[in-house]
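Trainee: the following block contains a protein sequence and its predicted model.
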Amino acid sequence: MTATTLPRGDSSTEPAPPSEPSAGAPPTREGRRPTATPSRSLGLGVVGLWLSVIVLLPLAALTVRSFEEGFGGFWEAVTAPVALAALEVTLLVSAAVALVNAVMGTLIAWVLVRDEFPGKRVVNALIDLPFALPTIVASIVLLSLYGPNSPVGVHLNATRWALFVALAFVTLPFVVRSVQPVLIELDREVEEAAASLGASNRTTFRRIVLPTLAPAIIGGTGLAFARAVGEYGSVVLIGGNIPRETQVVSQYIQQQIEIDRPVNAAAVSVALLAVSFLTLFALRIWSGWSQRKEANSS
């Protein structure tokens, strides 16, 4: 008996196994690694170019300018007595404003979400007014209201209280708009369950509501502080610009430019940028930590 020869392409020939996806990016449904599409590459390129032109290059140029006289010149400009006094006034008033707005902004957000009253939509729209209103206009309004010719008999012109009021005005929306969406999404059934178990309103707020609102409150407070540190327009008229008393860092920087000391102005600007950056960076780290903690607990 002779053996028959199987023809080519017989079904007994086993097909080659599919190739394994290489390590790296997660495989797609077809077992292949996703590749960067031209549209994605183009988008990343446009974003990188725009950020470089708008943010990175100006910051790099400012930093280089601040060190034109070496590190010694930079340090001397930053630690000058008047510069340190301006930094102290700015940081102290900004911190006080941020803390007060943390409380008042949370209270305003609570009222806007939980209560119904006539004119609620108008009040809700007014919260965003500092975002749309030029800050120099805010300074004019505050000067007219609390200046030497105050119609209400309150004279705050050229005092630290004037700085406080001006900065509180421009930074309030940061806290309100950070807390308000969290309050809207907050599950009311948990509060009702706590109340049914005999918990007081104070205990319910402290043990249930506040831990949920804490990330939004801290985030909004940090943004308010960072904005207050670099504010100029709202304090330029009502603040008085008195060295060692009411002069903030932004006004000191302008003064250095006017007397032809651009290197000193650049050095103090870099120090101010460092304060704002560290504040925002700390907020990012804390936000990531709190999200991981919440994910692990759930």
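Mentor: On my side now, so go ahead. Numbers count the residues shown, from 1 in each chain.
Trainee: all contacts plus neighbour counts: C-alpha atoms, from now on.
Mentor: Will do.
Trainee: residues contacting the residue most central in space within the chain?
Mentor: To find the centre residue of the chain, average its C-alpha atoms and take the closest one (CA atoms, centre = their mean): that gives residue 223, at 3.7 Å. For residue 223, the set of contacting residues under the criterion of CA atoms under 8 Å, 6 or more residues apart in numbering consists of 174, 175, 280.
Trainee: quick one: those residues as a markdown table, columns for distance to residue 50, secondary structure and neighbour count too.
Mentor: Putting these into a markdown table (distance: CA to CA, whole Å; DSSP: H, G, I helix; E, B strand; the rest coil; neighbours: other CA atoms under 10 Å) gives the following:
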| residue | distance to residue 50 | secondary structure | neighbour count |
| --- | --- | --- | --- |
| 174 | 26 | helix | 26 |
| 175 | 29 | helix | 28 |
| 280 | 21 | helix | 17 |
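Trainee: export those as a markdown table, with columns for distance to residue 131.
Mentor: Below are the contacts of residue 223 laid out as a markdown table (distance: CA to CA, whole Å):
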| residue | distance to residue 131 |
| --- | --- |
| 174 | 9 |
| 175 | 13 |
| 280 | 19 |
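Trainee: of the residues you listed, closest to residue 289?
Mentor: Minimum distance to residue 289 across the contacts of residue 223 is 14.3 Å, recorded for residue 280 (CA to CA).
Trainee: below is an additional structure, to be compared with the one above:
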Amino acid sequence: MSLRPSPVIPGFNLTLGYTMLYLSLLVFIPLAGMFIYAAQLTWTEFWQIVSHDSVLIALKLSLVTALVAALLNGVIGTVLAWVLVRYRFPGRRIIDAMIDLPFALPTAVAGIALTALYAPNGLVGKLFAADGIIGQFFELQIAFTPLGISLALVFVTLPFVVRTIQPVLEDIPRELEEAASCLGANPLQVFRHVLLPALLPAWLTGFSLAFARGLGEYGSIIFISGNIPKETQVLPFLIMAKLDQFDYAAATAIGVMMLVLSFIMLLIINLIQRYVAKR
């Protein structure tokens, strides 16, 4: 029995060629150029740059704030997606449209608005100041702290979680939940055995997208962070500082480190997502 070769889809080679050309111009060549430039450094020089105290502190702050924002959005985004899919109420379409506002709003504008809101003299920030209504019992500074950075990242990355979970919820028949309830399952058991297996891959996708966006975010946190070295300076700010000092070698080395770490984290999350999907 002879095996026939699979038919070639018309236009496949042309489409593949255009795809590889665009990827090469927009992704592969710039990234390769960064690695080639970083290769001019010796290993000792590279390690001295990426192991400097300022770099390690900025890396820790970037990872922690991006992780906190992604986890918060994992909860908030799931609740929002659930409300938008399962309930009908006045103003639902307006709220649904506002979810995409961070995509349309310039990040610098979002950063200015958040800073004006959460600064010590802002509408919300002054409530937590020492002489504020809440600050008299629980004083808290939001802007110019890691907390302010996390809040800004929550605002920017929220649509990634909502828009990945929302279509999955819409595809889950409500009859499955009703059948589980009729068989004696309580709401927690319904969520664990009926909804969670279907939502978990989408949730992991939204979480990874939010985490990756938060790790490299710049515009929305440039104002609310204050960009204080070794306190509220994240890795993108440190790279810009090196570029302003014309220290291109250090900026490239930090960028390569950031790129490699991001790729490893996304790879781990994708492997976990595939494992969950197979289970």
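Mentor: Perfect, thanks for sending it. These numbers come from a predicted model, not from an experiment.
Trainee: picking that back up, which residue lines up with the residue nearest to the centre of the first structure in the second structure?
Mentor: Residue 223 of the first structure maps onto residue 209 in the second structure when the alignment is built from TM-score structural alignment.
Trainee: how about residue 159 of the first structure?
Mentor: Using TM-score structural alignment, the equivalent of residue 159 of the first structure in the second structure is residue 145.
Trainee: any idea how far residue 37 of the first structure is from residue 50 of the first structure?
Mentor: 20 Å (CA to CA, to the nearest Å).
Trainee: ranges for the helices of the stretch 101-250 of the second structure?
Mentor: Using DSSP state H, counting those that start in this stretch, the helices assigned to the stretch 101-250 of the second structure run over residues 101-104, 107-118, 146-171, 174-182, 187-190, 196-215, 235-244, 248-278.
Trainee: how about those, which one is nearest residue 26 of the second structure?
Mentor: Distances from residue 26 of the second structure to each of those were compared using CA to CA; the shortest belongs to helix 248-278, at 15.4 Å.
Trainee: how far out from the middle of the chain is the closest one?
Mentor: Helix 248-278 of the second structure has its C-alpha centroid displaced from the chain centroid by 13 Å (CA atoms, centre = their mean, to the nearest Å).
Trainee: let me know the secondary structure of residue 293 of the first structure.
Mentor: Using DSSP: H, G, I helix; E, B strand; the rest coil as the criterion, the local structure at residue 293 of the first structure reads helix.
Trainee: how many neighbours does it have?
Mentor: Here the neighbour count serves as a burial measure; for residue 293 of the first structure (other CA atoms under 10 Å) it reads 11.
Trainee: same question for the one 4 residues further on.
Mentor: Residue crowding around residue 297 of the first structure was assessed by other CA under 10 Å; the count is 7.
Trainee: got the contact list for it?
Mentor: Contacts of residue 297 of the first structure by CA under 8 Å, 6+ apart: none found.
Trainee: where's it relative to residue 218 of the first structure, distance?
Mentor: When CA to CA is applied, the distance between residue 297 of the first structure and residue 218 of the first structure equals 20 Å.
Trainee: please apply the same query to residue 249 of the first structure.
Mentor: In this structure, residue 249 of the first structure and residue 218 of the first structure are separated by 24 Å, where distance is defined by CA to CA.
Trainee: same question, residue 205 of the first structure
Mentor: Using CA to CA, residue 205 of the first structure is found at 17 Å from residue 218 of the first structure.
Trainee: which one's more surrounded, the two?
Mentor: With other CA under 10 Å as the criterion, residue 205 of the first structure and residue 218 differ in neighbour count, and residue 218 comes out ahead with 20 against 16.
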